[in-house]
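Trainee: here is a sequence with its predicted model. Questions after.
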Amino acid sequence: MADFSQSYLGQLRQLVGDRLLIVAGTRIVIENETGSVLLDLRADFEVWALPGDACEPEEDAAQTIIREVREESGLTLESVTPFGFASDPHWETTTFPNGDVCRNFSLMFTTRAFSGTPRPLDGEALEYRWFDPQDLPEMVPNHLRSIEAWMRWKAGEGFQLI
């Protein structure tokens, strides 16, 4: 399991407890050659979600998603493309099982350029699996909205603000 206490967010949590934090972060829709998307079964909620996480102070958003995917799944992302931004407080405010509350501002990326086989590495995911975007399992609700936004973007509707 990754040492959360050493991350920027973990250090903030030590100072403020479980009160609401505004968090800059990323998530990504990774699409394979058959059009399936990669989801991880989250250890905290035990439902499916997109890969992603909070930014560290020294990173830009693209560096964050590339690092997070590598650390969590072992995949190497060769390039990423932003397709939208998620910030609606109704959907992007999350209370975690331990009581921590985060309001997310997440740049959403996509890629088809990656190498490796996804596998749980740091304890944040229990499993990785590819799913048809038209036949998804139960998901973290804001991540499901991100996939819906990605599908609109792929259909030509432009950068998505959700």
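Mentor: Sure, I can see it. Numbers count the residues shown, from 1 in each chain.
Trainee: contacts and neighbour counts: CA atoms only from here.
Mentor: OK.
Trainee: how many other residues sit next to the residue nearest to residue 83 when sequence neighbours are not counted?
Mentor: Here the nearest residue to residue 83 in space, its sequence neighbours aside, is residue 159; by CA to CA, 6 or more residues apart in numbering that works out to 5.2 Å. Counted with other CA atoms under 10 Å, the neighbours of residue 159 add up to 16.
Trainee: check it against this one:
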Amino acid sequence: MKHNDTVLSDSYILRLRKKVGSQLLLNPGGRAIVQNKAQEILLHKRRDFGFWDLPGGGAEVGESAEQCVIREVYEETGLTVESFEPIGFASNPELEEVIYPNGDIIQGFSLILHITKWSGSLKASSESTSLEFFKIDKLPEMRRNIRITIDKFLEYQSSGKFQLF
């Protein structure tokens, strides 16, 4: 898959924001669980909020949810996704509403992919201050919905059942 080097200023959400301001927008997209050989989970420290998060984000016009996650992983981490497995879908409005520091509000609908094979070297984007793999039992503080995503991934691993949350 070729990566689209979309300039952030031309993103779908930012074009909408110019028309509707900070009001709530429904935002389809996804997030990724990337693990290394030690089964540690990759997180990036967000520049806007200052907390740890899974790679992911909102879809652009013309891309599927899985293409969105693959692009976001590449943009935020420098890693190229070679294979993945869908493990869940997050859409609970009580968990998926996000108010950004600038006042913009979204309600996310996120396909969750477990990245089963990847290549490349870690490289933080302008959206992140740091990238790091963490042991499951030593995860840093993060938003509740991201912690729940990781918990649902663990449930998926033990049950094999697609998780809706």
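Mentor: Thanks, I have the structure now. Note that the structure is predicted; figures quoted are calculated from it, not measured.
Trainee: circling back to that earlier point, what about the residue nearest to residue 83 of the first structure, distance to residue 38 of the first structure?
Mentor: For residue 159 of the first structure, the distance to residue 38 of the first structure equals 21 Å [CA to CA, to the nearest Å].
Trainee: same deal with residue 31 of the first structure?
Mentor: From residue 31 of the first structure across to residue 38 of the first structure, the span is 7 Å (CA to CA).
Trainee: kindly report the same for residue 81 of the first structure.
Mentor: Separation of residue 81 of the first structure from residue 38 of the first structure (CA to CA): 16 Å.
Trainee: of these two, who's got more company?
Mentor: Set side by side, residue 81 of the first structure and residue 38 give different neighbour counts by other CA under 10 Å, the larger being at residue 38 (21 against 13).
Trainee: one step back: which residues touch the aligned residue in the second structure for the residue nearest to residue 83 of the first structure?
Mentor: Taking TM-score structural alignment for the superposition, residue 159 of the first structure sits opposite residue 162 in the second structure. The contact partners of residue 162 of the second structure, taken as CA atoms under 8 Å, 6 or more residues apart in numbering, are 86, 87, 88, 156.
Trainee: neighbours around residue 69 of the second structure, how many?
Mentor: Other residues within reach of residue 69 of the second structure by the criterion other CA under 10 Å amount to 27.
Trainee: just residue 27 of the second structure next, same as before
Mentor: When counting by other CA under 10 Å, one arrives at 19 neighbours for residue 27 of the second structure.
Trainee: how about residue 146 of the first structure?
Mentor: Residue 146 of the first structure: 26 neighbours (other CA under 10 Å).
Trainee: also residue 138 of the second structure?
Mentor: For residue 138 of the second structure, which is what you asked about, the neighbour count (other CA under 10 Å) is 8.
Trainee: residue in the first structure paired with it?
Mentor: Taking TM-score structural alignment as the criterion, the aligned counterpart of residue 138 of the second structure in the first structure is residue 135.
Trainee: looks to me like its match is in a helix.
Mentor: No. The assignment for residue 135 of the first structure (DSSP: H, G, I helix; E, B strand; the rest coil) gives coil, which keeps it out of a helix.
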